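**Student:** mind folding the following:
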Amino acid sequence: MFSLLFLLLLCLIFPLLIFFHRHGTTKNLPPGPKGLPIIGNLHQLDISKLYLQLSEFSKIYGPIFSLQLGFRQAIVVSSGEIAKEVLKNKGDVFSNRPMLYSQQKLTYNGSEMVFAPYGEVWRELRKICVFHIFSSKRVSYYSCIRKIEVKKMIKKISEHASCSSNINLSELLISLSSTIICRIAFGKSYEDEGHERSRFHGLLHEFQALLAEFFVADYIPYMGWIDKVRGLHGRVDRCFNEFDEFYQEIIDQHLDPNREHGDEDVIVDVLLKLKKQNVSSIDLTFDHIKGVLVDMLVAATDTTSATSVWTLTALIKNPRVMNKLQEEIRSIGVIKETLRLYLPAPLLVPRESSENCTINGYNIPANTILYVNAWAIQRDSDIWKNSEEFYPERFLENSISFLGQNFELIPFGAGHRICPGLSMAVASIELILANLLYSFDWKLPHGLVKEDIDTEMLTGITQHKKNPLYLVAKSSM
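**Tutor:** The predicted model follows:
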């Protein structure tokens, strides 16, 4: 009995000793909210509105502040100037990713670009994607797919417009985005296949939910059993196995010499060809191919549909801008302003420092998680005049772009790990919006006013509009 009590006491004390040892060795950390032993600030954070909460903390503790997430140190950056320091000037130090359970498991241990550790494998995969998938030539090559699918969407809307019925634009644009990406990546669409469509969208929804889920083991390793009790490990395993089966089916179909050819030279074909030619500096495996397909399916579908919905939400709430846009104001200004106010990922994908460094006079230890609160930066009233107002014309008066050079506007990130699919995403968004606004005049459903259109967001890595956007279309032709 004495031995059992001694072991129990040791199990309680040992983590505390580790905690206080780790967090008593770094001096001059950025200020931050006071936390509790072991859990740190975890109990103070609301995952569903984290970007808003961190923005409020920045008003108290400044544009760079620290958080203690269990046994892990984190800093939060909420100014363009410091974002430039961590993403560009010290880009090599902050180019790694924290190893989080669900992200690693669902992306084949980071065998892709978004969550892969910073190193040779990531560099090679990024090079493959930049030169063979997201090049201007390849983006242009896939333009026919985008045009065909957008034309189909316009036809569907026209049918609704003829009887003035309400249109669920959120559902329509998510469907369109996933169809475009599936045709570009896999050479087929799942939107008209009944059971397959349901299976596909169910998998995609669960995948996105798990990426945003909180796992205790990521921050307090010895308490990881809580995740198993909550059933999270089982959910991750099921989702991974089903998606792996899905991707393997795609690969097997494209390796079959007798298959019926649809869209030629889609992304899976490009990757399989590179694997066969063995021209990469790494051993390109099927896990790498599946990992890149994960990035394409999840990241591209989410950002395109979310941005399109937020743009139309902003326009319907701002009739003045809608009218000017339909009189041929530059659409890119509207897209920039949407990405400024309603960026799909308010917190950029977290990074992790690879060594000790100094930021803004503060000591930042190695293995510190970095959160860049792009939402706070892009609504900073010191940078943006009337920062809460949707005013696209502001971009007619300056040359600020979202290409990673202007750190007051970073919806796609910046530095080494800027989103490589930026050009493909923007090409789809521009085409979708141009057609929707050219072909139809948009009105609110009967009895609603613009103040009734909410801007609440769903929880997740990508922030979708919480409540579907219903509008009424009237043909402008």
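**Student:** all contacts plus neighbour counts: C-alpha atoms, from now on.
**Tutor:** OK.
**Student:** where do the strands sit along the stretch 1-150 of the chain?
**Tutor:** Counting by DSSP state E, counting those that start in this stretch, the segments of the stretch 1-150 of the chain that form strands are 64-69, 72-77.
**Student:** out of the ones you listed, nearest to Met457?
**Tutor:** strand 72-77 (21.0 Å; CA to CA).
**Student:** list the contacts of the nearest residue to Leu87 once chain neighbours are set aside.
**Tutor:** Take Leu87 and drop its neighbours on the chain: the residue closest to it by CA to CA, 6 or more residues apart in numbering is Gly415, 5.3 Å away. Contacts for Gly415 (CA atoms under 8 Å, 6 or more residues apart in numbering) come out as Leu87, Lys88, Gly91, Gly404.
**Student:** that older thread, closest one to Lys276 among the strands of the stretch 1-150 of the chain?
**Tutor:** Taking CA to CA, strand 72-77 is the member of the strands of the stretch 1-150 of the chain nearest to Lys276, at 41.7 Å.
**Student:** could you say which helix or strand holds the residue lying closest to Leu106 once chain neighbours are set aside?
**Tutor:** The shortest distance from Leu106 to any non-neighbouring residue, by CA to CA, 6+ apart, is to Phe240 (5.5 Å). Using DSSP states H and E, Phe240 falls within helix 232-255.
**Student:** that helix: which residues count as buried?
**Tutor:** The neighbour-count criterion (16 or more other CA atoms under 10 Å) identifies Leu232, His233, Arg235, Val236, Cys239, Phe240, Phe243, Asp244, Tyr247, Ile250, Ile251, His254 as the buried residues of helix 232-255.
**Student:** determine the set of other helices and strands touching it.
**Tutor:** Contacting helix 232-255 under the criterion 3 or more CA pairs under 8 Å, 6 or more residues apart in numbering; DSSP states H and E are the following elements: helix 101-106, helix 195-211, helix 267-277, helix 286-295.
**Student:** can you add mean neighbour count and distance to Glu408 and give these back as a markdown table?
**Tutor:** Formatted as a markdown table, these follow (neighbours: other CA atoms under 10 Å; distance: least, CA to CA, whole Å):
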| stretch | mean neighbour count | distance to Glu408 |
| --- | --- | --- |
| helix 101-106 | 20 | 28 |
| helix 195-211 | 15 | 27 |
| helix 267-277 | 17 | 33 |
| helix 286-295 | 22 | 26 |
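**Student:** for the comparison step, fold the sequence that follows:
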Amino acid sequence: MSTLPLSVIAVVTVLVVALAWLSQTGKRPKEYPPGPPTLPIIGNIHQMPTRDAHLQFQKWAEEYGPVYSLILGTKTLIVLSSDEAVKELLDRRSGMYSSRQEMYIGQELCSGGLRLLMMQYGPVWRMIRKSVHNLLNVGMSKTYVPYQMLENKQMLYDLLHTPDDFLKHIRRYSNALTTTIVFGWRTSVYEDPKLMQLFDGFNQFAEINQTGTAALIDSFPPLRWLPDYLLPTRAHAKQLHKREKELYLDHWLNAKKAHQDGTLKPCFCVGLVDEQKKEGFSDDQACYITGTLLEAGSDTTSSTLYGFMLAMLLYPDVQKKAQAEIDRVVGGDRIPTMEDEEDLQYIRGCMKETLRWMPTTILGGVPHAVTQDDTYKGFLIPKGAGVLNNVWAINMDPKRAPEPRRFDPDRYKNDHLGLYDSAVNPDASKRDQFTFGAGRRICQGMHVAERSLFLGMSRILWAFNIEPATDNAGQPILPDQDRFTQGFVCMPEEFPAKITPRSKERANMIEQQWQEAQKECLNPQTKQWLR
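**Tutor:** Here you go, the predicted model:
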């Protein structure tokens, strides 16, 4: 009796194993959290929305509960849509919920494996996180207040003279704050080519990572063997990384040289140069540490302030109440300072409500990943699964915030906690909002962001009235509060507004304070800090 050659047996065995693997791929194991029905091989990939994903993720939460699962080809995504689930898993069990899934497009190609945002949990990530914490903690953040005060004064001056460009002025404000805090130099004009490249590059980064091609390549590694001409997304990612790395490396090496020359202004890079000597990480890694901070500080603060401007336009009663509080506490003879914060509770409420009502990281940014099998509420959360903080669904939970799409700062009238203290509150139901993330991946710049937002909001309302612009027929243009840009970080779609000074005296004070600040703090030719 003849027997089959070993080579044929081997091929048949491989085919049988491959078919068995494919037959299970895309299926949801019964012990997983529930979720929408799947298709063979692709699972739920075909159901992933290309626009307004937050609405679909909220709908699934309403249908399948506060913890549900999505099967994305070979990968699993666990979606947490309640404050209790986020507190228990991402906070209390952070030791096993602080990693990232492998992201071939986002981390390997777009970032050269260097981006802190997407780096997997391990010794390198822990070392970098510790360094960032040491340089951005609550004590260090207070040393940056003079920078925030100066940039705020220029923003008010710019709003006074070219109010129609208010989005540009907000973006310059947040970017200049960030470049000064991180690198020691400021962006004095919005048209700065480096600022343009930053915002354009990060938009492209977000677009690439939200394409169906990126999801397929991440979920099915064999597709990576295809040549670049069949995968234009991969070629685009490589080019984006090349341009981005050149920008970030130029920023870092200039700061490093200035430190060696003794000319670097007080900033994050001063400490990072010392950390590099101690820890021995490369210039490439250092430039992506600072670049990540530059992205985060520039985009999220400006997007939140833009959302605040929309809220003031659409809710004039809130604006009037906030201005009345400012007038009572501060008056018209000076502008608000950080010393006024504890007496401006309604303004603090405006800040917290903006972060809840218009969350910039609308789906929690990049999902966490669990490093070992775990169980929650009787469900298995498998090792390697992505775990998403469904920020929109939690912030819009009517049990937490009745009439959640109404902008109401009085939700926080008895909340005197800072953003960080609220985030670590052991009672999840008392947390103000979930926009800054959770666990060990929580935003390290919260203390700086809180001051930037408070100063921005309080001073804009002290100085200006914000009203709807009008069309050619004289009718007010009222933007749709639920139309957002797409990406990791979102904001309202662009809208016009009428911004006018509240009085001639306040306009004069804005002029005077900016002129004095320039004389005292800035080189008249370079517009950079004198000290």
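**Student:** now the helices and strands packed on helix 232-255 of structure 1 as CSV including distance to Val372 of structure 1?
**Tutor:** Shown next, in CSV, are those (distance: least, CA to CA, whole Å):
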stretch, distance to Val372 of structure 1
helix 101-106, 18
helix 195-211, 18
helix 267-277, 31
helix 286-295, 21
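**Student:** quick one: closest of these to Ser387 of structure 1.
**Tutor:** For Ser387 of structure 1, the closest of those is helix 195-211, at 30.0 Å, according to CA to CA.
**Student:** Asn373 of structure 1 and Ile75 touch, don't they?
**Tutor:** No. Counting by CA atoms under 8 Å, Asn373 of structure 1 does not reach Ile75; the two are 10.5 Å apart.
**Student:** show me which of these two is the more surrounded one.
**Tutor:** Higher neighbour count among Asn373 of structure 1 and Ile75: Asn373, with 28 against 20, using other CA atoms under 10 Å.
**Student:** next one: the more buried one from Val77 of structure 1, what distance?
**Tutor:** 6 Å (CA to CA, to the nearest Å).
**Student:** show me where the stretch 351-500 of structure 2 has its helices.
**Tutor:** With DSSP state H, counting those that start in this stretch, the ranges of helices along the stretch 351-500 of structure 2 come out as 391-395, 419-423, 446-463.
**Student:** turn the strands of the stretch 1-150 of structure 1 into CSV, columns for distance to Ser135 of structure 1.
**Tutor:** Below are these laid out as CSV (distance: least, CA to CA, whole Å):
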stretch, distance to Ser135 of structure 1
strand 64-69, 36
strand 72-77, 31
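**Student:** returning to what we had before: got JSON lines for the buried residues of helix 232-255 of structure 1, with distance to Pro344 of structure 1 too?
**Tutor:** Converted to JSON lines, the buried residues of helix 232-255 of structure 1 look like this (distance: CA to CA, whole Å):
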{"residue": "Leu232", "distance to Pro344 of structure 1": "25"}
{"residue": "His233", "distance to Pro344 of structure 1": "27"}
{"residue": "Arg235", "distance to Pro344 of structure 1": "25"}
{"residue": "Val236", "distance to Pro344 of structure 1": "24"}
{"residue": "Cys239", "distance to Pro344 of structure 1": "23"}
{"residue": "Phe240", "distance to Pro344 of structure 1": "24"}
{"residue": "Phe243", "distance to Pro344 of structure 1": "24"}
{"residue": "Asp244", "distance to Pro344 of structure 1": "26"}
{"residue": "Tyr247", "distance to Pro344 of structure 1": "26"}
{"residue": "Ile250", "distance to Pro344 of structure 1": "28"}
{"residue": "Ile251", "distance to Pro344 of structure 1": "30"}
{"residue": "His254", "distance to Pro344 of structure 1": "32"}
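**Student:** closest to Leu210 of structure 1 out of the residues you listed?
**Tutor:** Val236 (7.0 Å).
**Student:** now do the buried residues in stretch 325-343 of structure 1.
**Tutor:** Going by neighbour count (16+ other CA under 10 Å), the buried part of stretch 325-343 of structure 1 is 325-326, 329, 331-343.
**Student:** swap in stretch 253-263 of structure 1?
**Tutor:** Buried residues in stretch 253-263 of structure 1 (16+ other CA under 10 Å): His254.
**Student:** stretch 58-74 of structure 2 now?
**Tutor:** 58, 60-61, 65-74.
**Student:** swap in stretch 411-425 of structure 1?
**Tutor:** So, applying 16+ other CA under 10 Å, buried residues of stretch 411-425 of structure 1: 411-422, 424-425.
**Student:** Gln24 of structure 2 contacts Pro40, correct?
**Tutor:** Yes. Between Gln24 of structure 2 and Pro40 there is a contact under CA under 8 Å: 7.5 Å.
**Student:** what's Ser175 of structure 1 aligned with over in structure 2?
**Tutor:** Taking TM-score structural alignment, Ser175 of structure 1 has Arg172 as its aligned residue in structure 2.
**Student:** name the element its match belongs to?
**Tutor:** Using DSSP H and E, Arg172 of structure 2 sits within helix 166-183.
**Student:** show me the contacts for the nearest residue to Leu42 of structure 1 once chain neighbours are set aside.
**Tutor:** Using CA to CA, 6+ apart and skipping the chain neighbours, the partner closest in space to Leu42 of structure 1 is Leu69 (5.5 Å). By CA under 8 Å, 6+ apart, the contact set of Leu69 of structure 1 is Ile39, Gly40, Asn41, Leu42, Tyr219.
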